[in-house]
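K.L.:
Compute the structure for the input listed below.
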Amino acid sequence: MKLVRYGQKGAEKPGVIDADGVLRDLSHELNDITPDCLGSDRLAALQALDKTELPEVTGKPRLGVPLDGIGKIVCIGLNYRDHAKEVGAEIPSEPIIFMKATTALTGPFDDIKLPRGSKHTDWEVELAVVIGKTAQYVSEDDAMDHVAGYAGFIDLSEREYQNKRGGQWTKGKSCDTFGPLGPWLVTRDEILDPQRLSLWLEVDGRRKQFGNTELMIFGVAQIVSYLSQFMTLAPGDVIATGTPPGVGHGMEPSEYLRAGNRLESGVDGLGAQNHFVVSV
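P.N.:
Below is the predicted model:
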């Protein structure tokens, strides 16, 4: 099941994409797509609906962040060996954890806004995991029971803020619009193996990143279990699982986003995003 939120920013409505790719309205079934909807019983009830009986949404409305009320965004750094190598970092022996402010979230087709004076804004396409059931001290064997679904994510990064302004990753990752999520929240039953998903990113039609989640150092079950040893993961929390090689910072010479660029990305089974880059 592909859950969406559509409409103007701040006034989104809940929706679902049916088997034919048609957007259907869910407003008569729930007020919004929130963490309360992500439990197995609630998802099963939504799954059981006859989607063809739901009102069709006409036109091409804006799609927003597919989940409202996200509590935290937890990110895993350097989770692909080739990405660690391209930026001159050591291969981590345990997951590297940092946080990204929820105010960075933006829709899958919204403009990406460069921070004032930014010259080093970089791209990172990622698989995002959405938690559906509270996870605290869970084992790897049980970890997937706590996952509601997945979405595409772009972890935009201002490298000067990240690396030269006190060495604080969160500072370089949390600017407004630096967390595009979507276009859909795809429930776990539709993704047979999260460790077999290709992901890609293009700038102005030129392929920059291509990889597969099978090359992640730490897989989804490992990450969920690991994080739950240090913090409680709540329904609606989002985990960004790391990026494959091809970021601008790792190129020779380095490349960064500029106003006027078009940024496109996608993950197998999770849809594609498309953004214009603009100045604030």
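K.L.:
Please count neighbours and contacts with C-alpha atoms only from this point.
P.N.:
Noted.
K.L.:
what secondary structure does Thr214 sit in?
P.N.:
Rather than Thr, residue 214 is Glu. At Glu214 the chain is in helix, as set by DSSP: H, G, I helix; E, B strand; the rest coil.
K.L.:
meant to ask about Asp142
P.N.:
Once three-state DSSP is applied, Asp142 turns out helix.
K.L.:
I'd like the structure of this one too, to check against the first:
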Amino acid sequence: MMRGRVAYAGAIHEAYPDADGVRLADGRVRREDEVVWLAPIEVGTIFALGLNYAEHAKELQFNKQEEPLVFLKGPGTVVGHRGVTRRPADVTFMHYECELAVVIGQTAKNVKRENAMQYVAGYMIANDYAIRDYLENYYRPNLRVKNRDGGTVLGPWFVDAADIEDVTQLELRTFVNGMRQQHGNTRDLVTDIPALIEYLSSFMTLAPGDVILTGTPEGVVNVNAGDEVICEIDGLGRLVNTIASDADFKRA
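P.N.:
Next up, the predicted model:
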């Protein structure tokens, strides 16, 4: 089942896909642009994987390390479908990252690889923006690169794990102003989902609602204010986002 969360008429509603837009839990149907889209779930800790597709690592001239490159993200980074993400005026290279987001469904500690998928509740699309100007190095992504307000778009839907037939064979695509710029497949993950859960749960406890962003394929290009970015993943829908300037956010 696909389900999301939206704000409409002063309340937060569970929502579902509809041919005419979005259907609220009370039966009302509204156009996508009539509601404010929230992240499909109340997210817990967000774990983000860096350079977890071999071709993307090659694209950025990075050599694979023995352990996954993982960093944490705060809740203020999250924005929903059709949301707006700010591009600071002082940057020269800001790019999208279409990613499969894995949602943990039950407490996980010291999980073995062969049992790891039992702890997955479902999946979402993520678009996790990065600003390369602010990057110190690939081993230490600093806060300004990956923890900016509104820099992580989640949605539009949460999809139950049981509804995805084969999570290891999902196509990812990103379009900028209608032109496809990024294309990949989850079969090319360097560290796959079971291995990520085994690794993370070996030294910390994962909780329901925690989200693992599994990395992005090659094909990132700079985006500018006014650009529309759409990320698609098979079976999960299409996540729409717009880039805005400092002026749009009333910043000098």
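K.L.:
For the stretch 101-250 of structure 1, which segments count as helices?
P.N.:
140-143, 159-164, 169-173, 220-228 (DSSP state H, counting those that start in this stretch).
K.L.:
could you dump those to JSON lines with distance to Ala44 of structure 1 and mean neighbour count?
P.N.:
Shown next, in JSON lines, are the helices of the stretch 101-250 of structure 1 (distance: least, Cα to Cα, whole Å; neighbours: other Cα atoms under 10 Å):
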{"stretch": "helix 140-143", "distance to Ala44 of structure 1": "19", "mean neighbour count": "15"}
{"stretch": "helix 159-164", "distance to Ala44 of structure 1": "41", "mean neighbour count": "16"}
{"stretch": "helix 169-173", "distance to Ala44 of structure 1": "35", "mean neighbour count": "21"}
{"stretch": "helix 220-228", "distance to Ala44 of structure 1": "22", "mean neighbour count": "21"}
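K.L.:
I'd like to know which of those is closest to Ile191 of structure 1.
P.N.:
Evaluated over those, closeness to Ile191 of structure 1 peaks at helix 220-228, with 12.4 Å, by Cα to Cα.
K.L.:
closest to Leu23 of structure 1 out of the helices of the stretch 101-250 of structure 1?
P.N.:
Taking these one by one with Cα to Cα, helix 220-228 is closest: 29.0 Å.
K.L.:
corresponding residues in structure 2 for stretch 181-198 of structure 1?
P.N.:
Per TM-score structural alignment, the counterpart of stretch 181-198 of structure 1 in structure 2 is residues 154-171.
K.L.:
Also stretch 133-151 of structure 1?
P.N.:
Using TM-score structural alignment, the partner range for stretch 133-151 of structure 1 is residues 106-124.
K.L.:
And for stretch 79-89 of structure 1?
P.N.:
Aligned by TM-score structural alignment, stretch 79-89 of structure 1 falls on residues 52-62 of structure 2.
K.L.:
average gap between the host helix or strand of Arg5 of structure 1 and structure 2?
P.N.:
Counting by DSSP states H and E, the element that carries Arg5 of structure 1 is strand 2-6. Mean deviation of strand 2-6 of structure 1 relative to structure 2 after superposition (mean Cα distance after the TM-score superposition for structure 1): 0.9 Å.
K.L.:
Remind me what that strand packs against, helices and strands.
P.N.:
strand 13-17, strand 185-187 (3 or more Cα pairs under 8 Å, 6 or more residues apart in numbering; DSSP states H and E).
K.L.:
Buried residues, the match of stretch 133-151 of structure 1. List them.
P.N.:
Going by neighbour count (16 or more other Cα atoms under 10 Å), the buried part of stretch 106-124 of structure 2 is 108-112, 116-117, 119-124.
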